[in-house]
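Peer 1: pasting the sequence and the predicted coordinates here, then a few questions.
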Amino acid sequence: MSTQRKEVFDQECQRPDGCQNIDLLIETRQKDLGGFRVRRVLPTIKRRMVGPWIFFDHMGPAEFPAGEGINVRPHPHINLATVTYLFEGEILHRDSVGSYQTIRPGDVNLMVAGKGITHSERERPEVTEKAHRLHGLQLWLALPEADEEVEPAFYHYPDAEIPRVDVDGVPVRVIMGSAYGKTSPVKVYADTLYVEAHLKAGQSIVVPDAEERAVYVAEGEVAVKDATIHEYSMAVFTNEKGIELTAKRDSRIAFVGGENLGHRYIEWNFVSTRRERIEQAKADWKAQNFPKVVGDDDEFIPLPE
């Protein structure tokens, strides 16, 4: 949501006592974006990526009075894909490939920046004319090196298309990749894991397998053996098989992970294997050489100096 994304945050990161299944615990830091709170999870100094995931923001929950709301002007991306997933509220997405799409809770918006895309995130007048809430996750995927310069594209998957499965009484949604016998239709470019689960206090679930994986606790509190993962925290797991996670209270969690894609540079809204590619993107945006957002081209966010 924020375009102030060049920071690699120095969140509190630690190796927990009492659990050899957790490699790192990341405590989020809250950033105020002018009436709207964002909890930045990735990247951190100690952990920049988990699988292909290089950016993880928990936005809100935010309460907006009538007349206010999200209003992010057009801004660019390269060599990555963005994933937007809402718990509450809605966002109006427009971009330079001509997309005009409202995303609502349970839907998945996948925007592939590739060689370059521009987009805006706003809210419809019908939403902002009333008091409303917004709450959800925004994530970035690094693209494999061979796919970094693909043609930009946009994919929208309605709530009903995302697979659901009951895992020993725990309702699960397989948002991206494969887990628990289900495979999501959401397009991936590398081995990618994104799963949501809702656990009642006392319920347990086994962490799905992936080369790298982590869990984020969006609501509640969970434990792995003697280590507690608090609300708004991420635990990065070791490669141990069959790790079991138990809810200490009612919890909403997100598993993310996938294959290790190697080092990426990240600055502002740009991610790439090549630093010179980011410098070119900065110059192109400053010169306004990126494509314009269709139907929303009267303003833009300047390149931060």
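Peer 2: Looks like it came in fine.
Peer 1: for the rest of this, base every contact and every neighbour count on C-alpha atoms.
Peer 2: Noted.
Peer 1: distance across stretch 283-294, terminal residue to terminal residue?
Peer 2: Counting by C-alpha to C-alpha, to the nearest Å, you get 22 Å between the two ends of stretch 283-294.
Peer 1: got a list of contacts for it?
Peer 2: Stretch 283-294 has contacts (C-alpha atoms under 8 Å, 6 or more residues apart in numbering) with 74, 76, 94-99, 116-120, 302-303.
Peer 1: can you do 10 Å?
Peer 2: Stretch 283-294 is contacted from outside by 73-77, 94-100, 115-120, 277-282, 297-304, using C-alpha atoms under 10 Å, 6 or more residues apart in numbering.
Peer 1: what comes up buried for that stretch?
Peer 2: Using 16 or more other C-alpha atoms under 10 Å as the test for burial, stretch 283-294 gives W285, F290, P291, K292, V293, V294.
Peer 1: can you flag which of the contacts of stretch 283-294 belong to strands?
Peer 2: Under the assignment DSSP state E, the contacts of stretch 283-294 contribute R73, P74, H75, P76, H77, R94, D95, Y100, I117, T118, H119, S120 to strands.
Peer 1: how many neighbouring residues does the third one have?
Peer 2: Looking back up the chat, that one is H75. H75 has 22 neighbours, counted by other C-alpha atoms under 10 Å.
Peer 1: verify the contact between it and A113 for me.
Peer 2: No. In this structure H75 lies outside contact range of A113 using C-alpha atoms under 10 Å: 11.4 Å.
Peer 1: next, show the common contact partners of the two.
Peer 2: H119.
Peer 1: what residues are up against E276?
Peer 2: Residues in contact with E276 (C-alpha under 10 Å, 6+ apart) are Y265, K282.
Peer 1: comparison target, given below:
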Amino acid sequence: MAASSPDGALDVAIVPRTRDLGDGFEVRRALPSVQRRMVGPFVFLDAMGPTVFAPGRGLDVRPHPHIGLATVTYLTSGEIVHRDSVGSVQAIRPGDVNWMTAGRGIVHSERTGDALRAAGSRLAGLQCWVALPRRDEEAEPGFVHVPANDLPVVEGEGATARIVAGEFFGRRSPVPTLSPLFYVDVQLAPGARLDVPAAYAEQALYLVEGRLDLGRDGVFEPGQLLVLKPGATLTLSAAGDTPVRLMLLGGEPMDGPRYLSWNFVASSAERIAQAAEDWRQQRFPKVPGETEFIPMPDLPGKPVHYP
């Protein structure tokens, strides 16, 4: 963790911990962390890969449940086939958005498609969880796919910003979010600069590729989550002669604390416990065409409380 500059915009720099999800597929988990549990409604951020799958190999995340959150999957390379218990079957490719609202309960799987599995492939991207407002925690589950070409883009002077979800830079994504938030894919050519306004109470950026110059706060390498001070504005600059890619994210604070345990997010520990028991007893809906599932793990202690 890097210390913040007293005159800069940066509050904390988080270096994610690496986790192996099996078969050599690694993710870097930036949220939650000891330094910061949430940024706006974002309670979870995994950076996936880049992972190269040999022919005959691929991603196989078996069916598993969620409650009280929305997942957003965004790839920079490769493809994932999503299947869920409301009947969705959707391949996601770079620049597209898969937005799945769990509400009272949904089950989904994520796998490499047959053609890519046979040929071999490369996979990289990010997956985030967004906590739902209390009024929507028990909403009907649903799934929306938005192709890359349907997302608004702001560009100029070597900078491009695609509004993945929410509203930023005066443009709004068609993704149906339920709370004030933003999620933006920013690409900077060498030497390009981009001013970021203090549009929301809680803002951060995850550096995907390239070296980023934040002026008084310093120069940063890829794979870090940089959380900004409340009300801070900053200028993003590509350092050196290589392009930069990053994700801006955040929003307004949640309407109260949240608990998180395994794949569940809720405003009460009791609701988490009920969801865990429902999964143990296989009372969640099934994913059509899928027979495998991830068993409920033994989780020591109580769900993590998010202030």
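Peer 2: Received it, and whenever you're ready, just let me know what you need. As the structure is a prediction and not an experimental result, all values here were calculated from the model.
Peer 1: let's have the buried residues of stretch 283-294 of structure 1 in CSV, adding distance to A235 of structure 1 and secondary structure.
Peer 2: Compiled in CSV, the buried residues of stretch 283-294 of structure 1 are given as follows (distance: C-alpha to C-alpha, whole Å; DSSP: H, G, I helix; E, B strand; the rest coil):
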residue, distance to A235 of structure 1, secondary structure
W285, 36, helix
F290, 37, coil
P291, 38, coil
K292, 39, coil
V293, 37, coil
V294, 40, coil
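Peer 1: and the furthest pair within the ones in strands among the contacts of stretch 283-294 of structure 1?
Peer 2: Largest separation among those by C-alpha to C-alpha: H77 and Y100, giving 17.4 Å.
Peer 1: who has more neighbours, the two?
Peer 2: Using other C-alpha under 10 Å as the criterion, H77 of structure 1 and Y100 rank with H77 on top: 26 against 16.
Peer 1: what's the match for V174 of structure 1 in structure 2?
Peer 2: Structural alignment (TM-score structural alignment) places V174 of structure 1 against I163 in structure 2.
Peer 1: verify the contact between its match and Q187 for me.
Peer 2: No. At 11.8 Å, I163 of structure 2 and Q187 do not qualify as touching, with contact defined as C-alpha under 10 Å.
Peer 1: the two: which is more packed in?
Peer 2: Neighbours per residue (other C-alpha under 10 Å) separate I163 of structure 2 from Q187, with I163 holding more: 28 against 23.
Peer 1: need the nearest residue in space to the more buried one, chain neighbours excluded.
Peer 2: Among residues not flanking I163 of structure 2 along the chain, V184 sits closest, at 4.6 Å (C-alpha to C-alpha, 6 or more residues apart in numbering).
Peer 1: work out for me the element the one you found sits within.
Peer 2: Using DSSP states H and E, V184 of structure 2 sits within strand 181-188.
Peer 1: in structure 2, what residue corresponds to V222 of structure 1?
Peer 2: V222 of structure 1 maps onto L212 in structure 2, with residues paired by TM-score structural alignment.
Peer 1: same question, Q288 of structure 1
Peer 2: Mapped onto structure 2 by TM-score structural alignment, Q288 of structure 1 lines up with Q282.
Peer 1: picking up where we left off before, which residue numbers in structure 1 does the strand holding V184 of structure 2 align to?
Peer 2: With TM-score structural alignment as the criterion, strand 181-188 of structure 2 aligns to 192-199.
Peer 1: likewise stretch 85-94 of structure 2?
Peer 2: Mapped onto structure 1 using TM-score structural alignment, stretch 85-94 of structure 2 covers residues 96-105.
Peer 1: ends of the matching stretch, how far apart?
Peer 2: Span of stretch 96-105 of structure 1 from end to end, C-alpha to C-alpha: 24 Å.
Peer 1: just list the residues touching the alignment partner in structure 2 of P125 of structure 1, thanks.
Peer 2: Under the alignment (TM-score structural alignment), P125 of structure 1 pairs with D114 in structure 2. D114 of structure 2 is in contact with G56, R57, G58, V81, G120, counting by C-alpha under 10 Å, 6+ apart.
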